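Student: generate a structure from the sequence data that follows.
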Amino acid sequence: MTKQQAPCGTWTSPISAAVVAAGATPLASLTLDGASLYWLEGRASEAGRSTLVSSAGELTPAPFNVRSKVHEYGGGAYAVAGGVAWFSNHADGRLYRVQPGGEPGALTLDNAHRYADFVVDAGRGRLVTVREDHSAGGHYPVNTIAAIGADGLETVLVDGNDFYAAPRISPDGRHLAWLCWDHPRMPWEGTELWLADILDNGSLANGRLVAGGPQESICQPEWSPGGLLHFVSDRSGWWNLYRYDHGVVHALCPRAAEFGGPHWNFGGSLYGFRSEDEIVCAYIEDGVSKLARLRGGELTEIATPYEEIRELRVNSEAVALLGGAPTVAPELARIDLDAGTHEVPARSINMLPPAGDLSVPRSINYPSANGRTAYAFHYPPTNADFAPLAGELPPLIVIGHGGPTGMATSTLKLSTQFWTSRGFAVLDVNYGGSTGFGRAYRDLLKGQWGVVDVEDCVAGARYLSEQGLADPERLLVRGSSAGGLTTLSALAFHDLFKAGACYYGVSDLAGLDADSHKFESHYNQYLIAPPERADSVYRERSPIHHTDKLDRPMIFFQGLDDMVVPPQQSETMVEALRARKLPVAYITLEGEGHGFRKAESVVRTLEAELVFYLRVFGLPVPAGLPAVDIENLPA
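Tutor: Sure, this is the predicted structure:
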């Protein structure tokens, strides 16, 4: 069939903003209870509510919202044992208990505490959890590891550190392992793994440091069925698997690959035990995930259709994962390793758009500043019915991911296909500082946030332009959160991009320090500069102090309930652009925090961003799209 030629950006697409909002059900937080699989599903149609489900159905009906606010990013919001589930309810922060076929009942007594990453201490009839205490009303809460009895009575087990994670009880119930770290470190900089004995009365004794320190990041401690403590450490420069055995740490599979990830959320898992001698694990090489069996020191790859494995749960009865690929949206898979088969209990998208409208990315690397190599996924514009005008090169959207210790993946995302199916090319950049390429690559951003990330995005856009894959006069940059700073800095300090979109992005680093929550309150010491140099470097790097260098149109999106990057960060920038009579649009969303969960918010922001680009490039706006107030933009 001959395709219709039309200007890139104006193509008619079956992937509407409504399809993006309603077509993907967020899936997260897998748990195995014997052979039974549990997970969380996000309900965009219910204001982003997260509910606990299993193959038997939903356990937490509305209005319950299974979500933790510990560290603001949460995760680890529920636990299941013997069919009984305990969960954190977002609205009040309290813990609830629900039995099969029953109604949830409150376990904790007040809402002054938040809970995450809890584990069932069956022998003592209690939960062990990371607790965040807000009762004192100070600037920062107090973090501990606590036990919660069946009567709701709480007992602090471990305190004194700024942060805790991953309390894990040994199979015999006699030992507790946990992670901790202190300001100014983030957990991917340096953590400590501790181990203590659990006494008959439930208290701890003989606490000792097992591994870790200021320069070693440890994640996911787990006990083998036989009671040996395992963990992931980056002491070699890569997050690899280790075993602690009678005071000695053994490397299980030295490899230039990542068997773990940064602790932004609680409850992450990329390995587990089928038996005492067999580990099933996921690892990342060159930005692509693989599933493998580790036995006797030998790593054997297990074939799957997935190029990204976000979570993995393993026990003697089952292997389950959350995976995706360029043509596979995130889905839950249960894998039978003996039979070599797998089933899919849940898909984030049940009905995919036609294959002819899906852009399949290619992984690229390219030269960047100071001799660095940067990595990215390039998505060419793709539509079954449309092609560019003769000789036309597509506009390019460069995406700087959030985190900034995050990672761009190739998993099918309707939000990306929304753009490519309309004639935009997309470059999703894994700039220096991204996860998945080892600690040395991750540390490229140390003291260089707003520099290295920006240079790698600029270099990527320039590389595709030089390759004849993008129109050098229609280069766009967009990003959210930390990627918002990348976007703003790219526009303020470089003249390559023609316009940008900033989602709840950072514009004033000093303001971010002043308003930040506890978890990230010292993060800028790693990303930017230590306190003695902060003032001058912050001013040099903060786009808000360089609005005189901005002369390109911008659109801003901001949740009014955002506690991570407060609205003031966007508002100050918008006011500065207004004062300079630059084209600017500002869209706020009530009831949204850091990241937009409501279906109507997703629709509103995507459509507004599309209209913004079309008007900036002087292209016709298709009927049915909303009007967008772009101040100072000539007709």
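Student: please make it C-alpha for all contacts and neighbour counts, starting now.
Tutor: OK.
Student: and stretch 342-356, what's buried?
Tutor: Using 16 or more other C-alpha atoms under 10 Å as the test for burial, stretch 342-356 gives Ala346, Arg347, Ser348, Ile349, Leu352, Pro353.
Student: one more: stretch 504-521?
Tutor: With the criterion 16+ other C-alpha under 10 Å, stretch 504-521 contains buried residues 504-513, 515-521.
Student: quick check: end-to-end length of that stretch?
Tutor: Terminal residues of stretch 504-521 are spaced 17 Å apart (C-alpha to C-alpha, to the nearest Å).
Student: do stretch 590-606 as well
Tutor: Using C-alpha to C-alpha, one end of stretch 590-606 lies 16 Å from the other.
Student: stretch 45-64 now?
Tutor: 14 Å.
Student: do the same with stretch 350-364
Tutor: 30 Å.
Student: what about Ser489, which helix or strand?
Tutor: If you go by DSSP states H and E, Ser489 is part of helix 482-493.
Student: please enumerate residues in contact with the helix or strand following that helix?
Tutor: Later in the chain than helix 482-493, the nearest helix or strand by DSSP H and E is strand 499-503. Here strand 499-503 makes contact (C-alpha atoms under 8 Å, 6 or more residues apart in numbering) with 475-481, 483-484, 487-488, 491, 552-558, 609, 613, 616.
Student: so of the buried residues of stretch 504-521, which ones are in strands?
Tutor: Judged by DSSP state E, strands contain none of the buried residues of stretch 504-521.
Student: out of these, which sit inside helices?
Tutor: Leu509, Ala510, Gly511, Leu512, Asp513, Asp515 (DSSP state H).
Student: doesn't Pro566 make contact with the third one?
Tutor: No - using C-alpha atoms under 8 Å, Gly511 is not in contact with Pro566, being 9.2 Å away.
Student: all strands of the stretch 501-635 of the chain, in order?
Tutor: 554-559, 584-589 (DSSP state E, counting those that start in this stretch).
Student: looking at the ones you listed, which is closest to Trp264?
Tutor: The closest of the strands of the stretch 501-635 of the chain to Trp264 is strand 554-559. By C-alpha to C-alpha, the value is 20.0 Å.
Student: tilt between the helix holding Ser489 and strand 554-559?
Tutor: 160 degrees (axes from the mean of the first three to the mean of the last three C-alpha atoms, to 10 degrees).
Student: what sits up against stretch 349-362?
Tutor: 13-15, 23-25, 326-327, 329-331, 377-384, 410, 417, 420-421.
Student: now the buried members of those residues.
Tutor: 13, 15, 23-25, 326-327, 329-331, 377-384, 410, 417, 420-421.
Student: show only the entries of those residues found in strands.
Tutor: Short answer: those in strands (DSSP E) are Ala329, Pro330, Glu331, Phe377, His378, Tyr379.
Student: to compare against the first, here's another:
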Amino acid sequence: MRRTRFGWKAALATGVAMAIQGCGGATGGAGAGGAATAAYGTWASPLGADALAAGAVSISDLRVAGGALYWRENRPGEGGRQLVMRRDAQGEVAPATPEAFYVRSRVHEYGGASYVVLDDAIVFSHFADQRLYLQRHGAAAVPLTPPGYQYADCVLDPARPRLICVREDHTEATLAANGEERNEIVAVALPEGDAVREDAGTVLVTGSDFVAYPRPSPDGGQLAWIAWDHPDMPWDRTALSVAPLTGDELGTPRRIAGTDRTAPLEPQWDADGTLYFLDDPDGWWNLYRWRDGQVSAVAPMQRELGGALWQQGASTYALTGDGRAIARTSLEAQDTLGTIDLATGAWRPFDLPFVAYSDVRLLDAGTAVAVASAADDDAALIAVDLADGSHRVLHRASRSPLPQAWVSRGEAIRFPTAPGPDGAARDAHAFFYPPHNPEAVAPADEKPPLLVMIHGGPTSVSRPTLALARQFWTTRGFAVVDVNYGGSTTFGRAYRERLDGQWGVVDVQDAVAAVDHLVATGRVDPARVAIRGGSAGGYTTLAALAFTDRFRAGANYYGVSDIAALAATSHKFERNYDVSLIGEPDEALYRARSPLYHLDGFGEPLITFQGAEDRIVPPAQSRAIVDAVRAKGVPVAYLEFEGEQHGFRRAENIVRAAEAELYFYGRVFGFVPAGDIAPVAIDNLAP
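Tutor: Just a heads-up that it's a prediction; the model follows:
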């Protein structure tokens, strides 16, 4: 993948020349339609970095109970606190959990499904101590479980006064005996009066490395769940099992689905005792059922239901109770919501103005609710009429300050990439966002700088939703390409498995191919191409800088620099993820894929951002690569934020990171961004 190097000094000189040609930077002569002529990157934008923090308020973990809607909301302006909100039948919205509590589970580190709504109370996981708390309406929250455990995806047992939950046992005795925490399904007793007795839970399911989706049948007589073991991830191989449930005793489990090549997910019981679930024996997560001891496909299609289970409790379909299911299906990073006839398998998509959906739930017999995102508007909580597919917006957690006339909309692009192991031609996918600002125009002879975005996971996906984190750049004169490299979901299992054993190869090849495509079609400046990504995307960023010469700068957000160090410090959920991504532990192989050991090819400027409390990619990973490239004489900047974990949740840090990255590109590419931006110390870069 090595290319002729066009070093940062040459890129800087080119950028300066272009800024001079562009009438001296941020101001200049009149362009078409009265817009001011200004060099790319210097355009004044109405979207400040503070808007990124305000726009980071999000809706997740949607629930329905007693005709009211509940969801979890992230508040960057409150230090990243997450709380449960409630919308009643009259449309009134108010917090449902106390101000002093932070509702977030750390099961698998990524959490999810961190609360459950009961008739007269909410039970939630408090981030600070990971205990479950019982919050009765109008009363103080009290602990329901003792310290030392973490809980997620709790559901009410319909036959007994208790919750059935996924539990991680982090007690000293378990860690000493196992060497790692133990994941189990437990029953946690609910108090029948005012007195609350702390209960860690009675173990129902044990013996697997991981468990998820505990789902009791409507009569409480059976329990379904999924499980998997190291080194698999839940999109590789899982097992769906069912067992009789009597009191605290679980009968002999029966494996319903799951083979060496399938990953069943999302079991749901229908009122008649039929168990529905998602499975992918044909290479696509589709809807299946288990009835009368037999498994059968409900609606085979080359579209994905479900997705990579990074967080507990994801819900992409709901049974309507009248012989249908409402489901989100995905293809090539774009979602459709519609109904599936459970008898015939007929799929009826709704014509809705959204490109992404999550948290699909049933509100009542004729109405579904979901979190929906559009290409040009903020994410919203919507209600959908199941009869005619019409919708209404119930709530938005935030409103974008960016007028629609300023929005750059994603264009799906498909382009040739490196051939497969058998030599067969292959394509990869991305969304391209051209620079767009109705009040600015670039000089006719200038092409825009390109920012290549790499999503995390790496088994994740970038959808063409309105993301202020992209519009921050396009309104300033950057082109953005968001790459769904091999390994991304919504393209089927075969595309997802391209990354198996090839992390740091296929993802980098696809990122390079995206740039090649855009350069060949004349849409971007080949001398001003930067790459950025977080977590797994940060690793791809570092690998692209170390192993290729296509990129002129990079922004690494808490990315992996040393595969062996990652394997040595990774938390349980990802402890063996490197086996599927790289291969069986081998010193030579791991060093070959680690950017830290390939500094000879690392000559382009790098800025790195890191959370000081990150347990997933510890700060040592970022400090090591920064120290190494600094010693080599490469321009480098480093910002580490106290109080942040894996991903930044505090408003002040979100703002600082965005502005620092913009300042960095301005220095490297030779332009002066509009606005008042605090400088960043960049070592090895002349003033």
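Student: TM-score for this pair?
Tutor: Aligned and superposed, the two chains score 0.98 in TM-score terms (TM-score structural alignment, normalised by the length of structure 1); 631 aligned residues with a C-alpha RMSD of 1.3 Å.
Student: which stretches of the stretch 201-350 of structure 2 form strands?
Tutor: Using DSSP E, counting those that start in this stretch, strands in the stretch 201-350 of structure 2 cover 202-205, 210-216, 222-228, 239-246, 249-250, 254-257, 265-269, 275-279, 286-291, 294-297, 317-319, 324-331, 334-341, 347-349.
Student: could you find the counterpart of Leu527 of structure 1 in structure 2?
Tutor: Using TM-score structural alignment, the equivalent of Leu527 of structure 1 in structure 2 is Leu581.
Student: can you name the residues that contact the nearest residue to its match once chain neighbours are set aside?
Tutor: Closest residue to Leu581 of structure 2 apart from its sequence neighbours, by C-alpha to C-alpha, 6 or more residues apart in numbering: Gly501 at 4.6 Å. By C-alpha under 8 Å, 6+ apart, the contact set of Gly501 of structure 2 is Val579, Ser580, Leu581, Ile582, Gly583.
Student: give the equivalent position in structure 1 for Gly501 of structure 2.
Tutor: Gly501 of structure 2 maps onto Gly447 in structure 1, by TM-score structural alignment.
Student: Ile122 of structure 2 too?
Tutor: Match for Ile122 of structure 2 (TM-score structural alignment): Ala85.
Student: once you drop chain neighbours, what's closest to Arg114 of structure 1?
Tutor: Nearest to Arg114 of structure 1 is Glu132, by C-alpha to C-alpha, 6+ apart, at 5.0 Å.
Student: surely the one you found meets Tyr115?
Tutor: Yes - shown here, Glu132 of structure 1 and Tyr115 form a contact pair, counting by C-alpha under 8 Å, at 6.4 Å.
Student: these two: who's more crowded?
Tutor: A count of neighbours by other C-alpha atoms under 10 Å puts Tyr115 above the other of Glu132 of structure 1 and Tyr115, at 30 against 23.
Student: re the thing from before, count the residues that sit near the match of Leu527 of structure 1.
Tutor: So Leu581 of structure 2, with other C-alpha under 10 Å, has 18 neighbours.
Student: for it, which residues are in contact?
Tutor: Here Leu581 of structure 2 is in contact with Leu499, Asp500, Gly501, Gln502, Trp503 (C-alpha under 8 Å, 6+ apart).
Student: restricted to helices, list those residues.
Tutor: Per DSSP H, the contacts of Leu581 of structure 2 never map to helices.
Student: which one of these is nearest Pro161 of structure 2?
Tutor: Asp500 (44.4 Å).
Student: measure that closest one to Ala141 of structure 2 for me?
Tutor: 45 Å.
Student: who has more neighbours out of the two?
Tutor: Using other C-alpha under 10 Å as the criterion, Asp500 of structure 2 and Ala141 rank with Ala141 on top: 20 against 16.
Student: how about the more buried one, what's its match in structure 1?
Tutor: So, by TM-score structural alignment, Ala141 of structure 2 is matched to Pro104.
Student: pretty sure its match contacts Val98?
Tutor: Yes - between Pro104 of structure 1 and Val98 there is a contact under C-alpha under 8 Å: 4.4 Å.
Student: who touches both of those two?
Tutor: Counting by C-alpha under 8 Å, 6+ apart, nothing touches both Pro104 of structure 1 and Val98.
Student: so the residue nearest to Arg114 of structure 1 is in which element?
Tutor: strand 126-133.
Student: that strand vs structure 2, average offset?
Tutor: Compared with structure 2 after the fit, strand 126-133 of structure 1 shows a mean deviation of 0.4 Å (mean C-alpha distance after the TM-score superposition for structure 1).
Student: how about the helix ranked longest in structure 1, aligned to which bit of structure 2?
Tutor: With secondary structure taken from DSSP H, structure 1 has its longest helix at helix 599-616. Matched against structure 2 by TM-score structural alignment, helix 599-616 of structure 1 falls on residues 651-668.
Student: repeat for stretch 158-169 of structure 1
Tutor: Using TM-score structural alignment, stretch 158-169 of structure 1 pairs with 205-216 in structure 2.
Student: buried sites along the matching stretch?
Tutor: So stretch 205-216 of structure 2, judged by 16+ other C-alpha under 10 Å, has buried residues Val205, Asp209, Phe210, Val211, Ala212, Tyr213, Pro214, Arg215, Pro216.
Student: report the contact partners of the nearest residue to the second one once chain neighbours are set aside.
Tutor: Of all residues beyond its chain neighbours, the one nearest Asp209 of structure 2 is Asp229 (4.8 Å), with distances taken as C-alpha to C-alpha, 6+ apart. Asp229 of structure 2 makes contact with Ser208, Asp209, Phe210, Thr238, according to C-alpha under 8 Å, 6+ apart.
Student: I'd like those laid out as JSON lines, including distance to Asp341 of structure 2.
Tutor: Listed next are these as JSON lines, based on distance: C-alpha to C-alpha, whole Å:
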{"residue": "Ser208", "distance to Asp341 of structure 2": "35"}
{"residue": "Asp209", "distance to Asp341 of structure 2": "36"}
{"residue": "Phe210", "distance to Asp341 of structure 2": "33"}
{"residue": "Thr238", "distance to Asp341 of structure 2": "26"}
